[in-house]
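A.B. asks: Predicted coordinates and the sequence they were generated for:
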Amino acid sequence: MASATDSPLDASAVLVAHDDAADGGAAELDAGGGAAAPDAPSDEKRPGSPSKALRSNAILVLALRRRLKGLAPTLDHMVRFLSSGSGHDKFWMLTQYFTKIVVWALARGGQKSAAERVRTLSGLVADYRIMIRLTGLVPMAQAVRDGERLPAQSRALQWLDRVMNAALVCYYPLEHVYWLGAHRIVPVSDATVDRAGYWSCRFWAGWVALQFVRLGEERRLIAGRRRRILTRGDVDAATMQHELDALDAAARSWRSQLLINACYFPLTLHWSIRGSTFPDVAVGICGTVAAVAQACNVWRATA
């Protein structure tokens, strides 16, 4: 069944074709030597004629259809991005941190009322992101299981992953206690809520610090693989190039992870220290850079 959006184009196209056929028929009569029809007012003499308006509408609808057809792959990609758990979170993460920069800019411009409204939005988004992490232990358990089943690239990485997973296993429940207590869902004291919030961030900061160690080990492994590929003499040029391309992709991923971790490090320290003076706009800048880098990774993964 044709949709309503098809109807205007189809009707216009039929009318345009009818007008063109009528013009062509008159031309054939003239060419055949028949009696010439009396001159009728042309469209040029009637600028507001329905025929010309219908032609214009048909052209406009065709142009819009072509434009929307060109946007379809991008829209499909965006749906895949936002439908993924990671893409959904990174969209809101970018909103949460970029609005902190907007708040700073509005406050400097003297627009205090607008700054407060945007600050409220930032706080709501931050609260929402904590809420959707209430199920974070489920994928965490899956990651721990898979990490033990799959062989690690090195023994050092295997033990690093175990310690980092242990840090996250401590982080998630403490954050859950903080959020549930702050919203008076579970009966805990304000002091307990405060301690749970700080200690959850300290375990997260420990994870980020260990991630630097892990990235150092990964860099050593990538460099070793590159040396082995370049010194092998039993492979053809095409195979070697394929392996080097895969290694280059791993190196790009490594640089992205380093940037993300470097942005998270000051944030986790700031949230772990009582009375930290780290400015909120700096939190916004670090968080925005980390969000953009992670969103780009998810965008490529959902292509």
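C.D. replies: Cool, the structure landed.
A.B. asks: contacts and neighbour counts: CA atoms only from here.
C.D. replies: Fine.
A.B. asks: Run a quick neighbour tally on the residue lying closest to residue 198 once chain neighbours are set aside.
C.D. replies: Closest residue to residue 198 in three dimensions, ignoring its sequence neighbours and counting by CA to CA, 6 or more residues apart in numbering: residue 272, at 5.3 Å. Using other CA atoms under 10 Å, residue 272 has 19 other residues around it.
A.B. asks: Residue 272 against residue 202, yeah?
C.D. replies: Yes. Counting by CA atoms under 8 Å, residue 272 touches residue 202, with 5.1 Å between them.
A.B. asks: could you list every residue that touches the residue nearest to residue 198?
C.D. replies: Residues counted as contacts of residue 272 (CA atoms under 8 Å, 6 or more residues apart in numbering) are 198-199, 201-202, 205.
A.B. asks: swap in residue 211?
C.D. replies: Residue 211 sits next to 164, 261 when contact means CA under 8 Å, 6+ apart.
A.B. asks: Where does it fall, secondary structure wise?
C.D. replies: In the assignment (DSSP states H and E), residue 211 maps to helix 190-231.
A.B. asks: now that helix: how far from the chain's centre is it?
C.D. replies: In terms of CA atoms, centre = their mean, to the nearest Å, the centre of helix 190-231 is found 23 Å from the chain centre.
A.B. asks: After that helix, which helix or strand is next?
C.D. replies: For helix 190-231, the following helix or strand on the C-terminal side (DSSP H and E) is helix 237-272.
A.B. asks: Give me the buried positions along that following helix.
C.D. replies: Neighbour counts over helix 237-272 (16 or more other CA atoms under 10 Å) mark 240, 243-244, 247, 251, 254, 256-272 as buried.
A.B. asks: can you give me how far it is from the chain middle?
C.D. replies: Centroid separation between helix 237-272 and its chain, computed with CA atoms, centre = their mean, is 18 Å.
A.B. asks: dropping in the other structure now:
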Amino acid sequence: MSSKSASKPLSSPTYLLSRLTKLTSTYSGLDASLMLVQYSSPLIITLLLQLAALNSKIRDRYRHVNGNKNAKFGLVQLAEGWGKMGGSIGEARVIFRAFGLLPILTWLLSLHPQPVQSLQNLLLSLHRRGLTAFHSPKTLPTLQALSLLLYYPLEHLTWLSSKGVIPLSGRRAAKAGLWSVRFWALYVLLDIYKLRQTYLSLLKRTHLLQHSKPPVSEDEAEGYELPSSSSTISTVAQASVPPSSVPAIKTEKATEAQAQAQVLRKEWAVWKNDVMINAYVLLLN
């Protein structure tokens, strides 16, 4: 029953169109869609060139037999066109990222509502505790936000210089582009470290959930007896829960364990998706 309900939406064009519309109607979804086309361009171009080489061998053999010298196949031209399209999409993404600083600033201000005071506290902590001052849950997202805050202006400066909007020498433009790539690489490295820490946390939580004490079953609760009246006050206080409430406690614990397992499954799925995206971007870059 569940498989039928799961396969039905995938076979519905209306459902697929609504999902695609929802995906491309947001900035992040549109950028992800364009990124998929841009980063898949090298693979498609390689495939087209290999097909063109194979077709060239077959065509040469065909010409040798029949003397036909006018046979043409536009795979090379198609590969060139696809490369130009990928470059145009890359420039479009740069233009879209012109407003990328706004959410980064919002992110940074959400981490540090008072930036000047936060900077003063950081310098004071560094003076007192040294590098241990960076052992804060805000350190990693702050470094990521700062790396993007430096990456975006340098990328835009390089692109505007290539279009002649900003008069910048070739050497300075190349240096700005190099540093923009370095700050982007820093963000990626921090993201990889974040994924590693998330993996260790999820692994620990999964291990604890798997080895947690199972709840009391109803069969085990049937023979439950209260201690005699001669027991100490502490023992009576510990046994104050009536036997009839044991199944309810068991059900509550089972429900809590199921909820924790469901949350863990969702977080594992998000982690795997982030790993695949980072691996794909690193592979193509």
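C.D. replies: That came in fine, so what should we check first? Keep in mind it's a predicted model, so treat the numbers as computed, not measured.
A.B. asks: Just give the TM-score of the two.
C.D. replies: Superposed pair, TM-score by TM-score structural alignment, normalised by the length of structure 2: 0.62. Supporting alignment: 196 aligned residues with a CA RMSD of 2.5 Å.
A.B. asks: you'd agree residue 86 of structure 2 is up against residue 41?
C.D. replies: Yes. Residue 86 of structure 2 lies in contact with residue 41 (CA under 8 Å); the separation is 6.0 Å.
A.B. asks: Tabulate the contacts of residue 272 of structure 1 in TSV, adding columns for distance to residue 126 of structure 1 and neighbour count.
C.D. replies: Output for the contacts of residue 272 of structure 1, formatted as TSV (distance: CA to CA, whole Å; neighbours: other CA atoms under 10 Å):
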residue	distance to residue 126 of structure 1	neighbour count
198	16	19
199	18	19
201	14	22
202	18	21
205	18	23
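A.B. asks: Which one of those is nearest to residue 144 of structure 1?
C.D. replies: residue 205 (19.3 Å; CA to CA).
A.B. asks: okay, and the helix or strand where residue 24 of structure 1 lies goes to which residues in structure 2?
C.D. replies: If you go by DSSP H and E, residue 24 of structure 1 is part of helix 6-31. On structure 2, no counterpart of helix 6-31 of structure 1 exists by TM-score structural alignment.
A.B. asks: And the next helix or strand past that helix?
C.D. replies: Using DSSP H and E, the helix or strand that follows helix 6-31 of structure 1 towards the C-terminus is helix 50-83.
A.B. asks: Pull out the buried residues from that following helix.
C.D. replies: Within helix 50-83 of structure 1, the residues that count as buried by 16+ other CA under 10 Å are 51-52, 54-55, 58, 61, 80-82.
A.B. asks: can you redo those residues as a markdown table with distance to residue 9 of structure 1?
C.D. replies: Shown next, in a markdown table, are the buried residues of helix 50-83 of structure 1 (distance: CA to CA, whole Å):
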| residue | distance to residue 9 of structure 1 |
| --- | --- |
| 51 | 14 |
| 52 | 14 |
| 54 | 9 |
| 55 | 10 |
| 58 | 6 |
| 61 | 6 |
| 80 | 30 |
| 81 | 32 |
| 82 | 32 |
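A.B. asks: and the gap between the equivalent of residue 22 of structure 2 over in structure 1 and residue 292 of structure 1?
C.D. replies: In structure 1, the residue matched to residue 22 of structure 2 (TM-score structural alignment) is residue 80. Separation of residue 80 of structure 1 from residue 292 of structure 1 (CA to CA, to the nearest Å): 17 Å.
A.B. asks: Equivalent analysis for residue 192 of structure 1, please.
C.D. replies: In this view, residue 192 of structure 1 and residue 292 of structure 1 are 34 Å apart by CA to CA.
A.B. asks: For the stretch 1-150 of structure 2, which segments are assigned as helices?
C.D. replies: 2-10, 13-24, 27-66, 75-96, 101-111, 115-129, 139-162 (DSSP state H, counting those that start in this stretch).
A.B. asks: So for residue 246 of structure 2, which of those helices sits nearest?
C.D. replies: Smallest distance to residue 246 of structure 2 across the helices of the stretch 1-150 of structure 2 (CA to CA): 32.9 Å, for helix 2-10.
A.B. asks: So which elements touch that closest one?
C.D. replies: Helix 2-10 of structure 2 sits against helix 13-24, with contacts defined as 3 or more CA pairs under 8 Å, 6 or more residues apart in numbering; DSSP states H and E.
A.B. asks: What is the helix it packs on packed up against?
C.D. replies: helix 2-10, helix 27-66.
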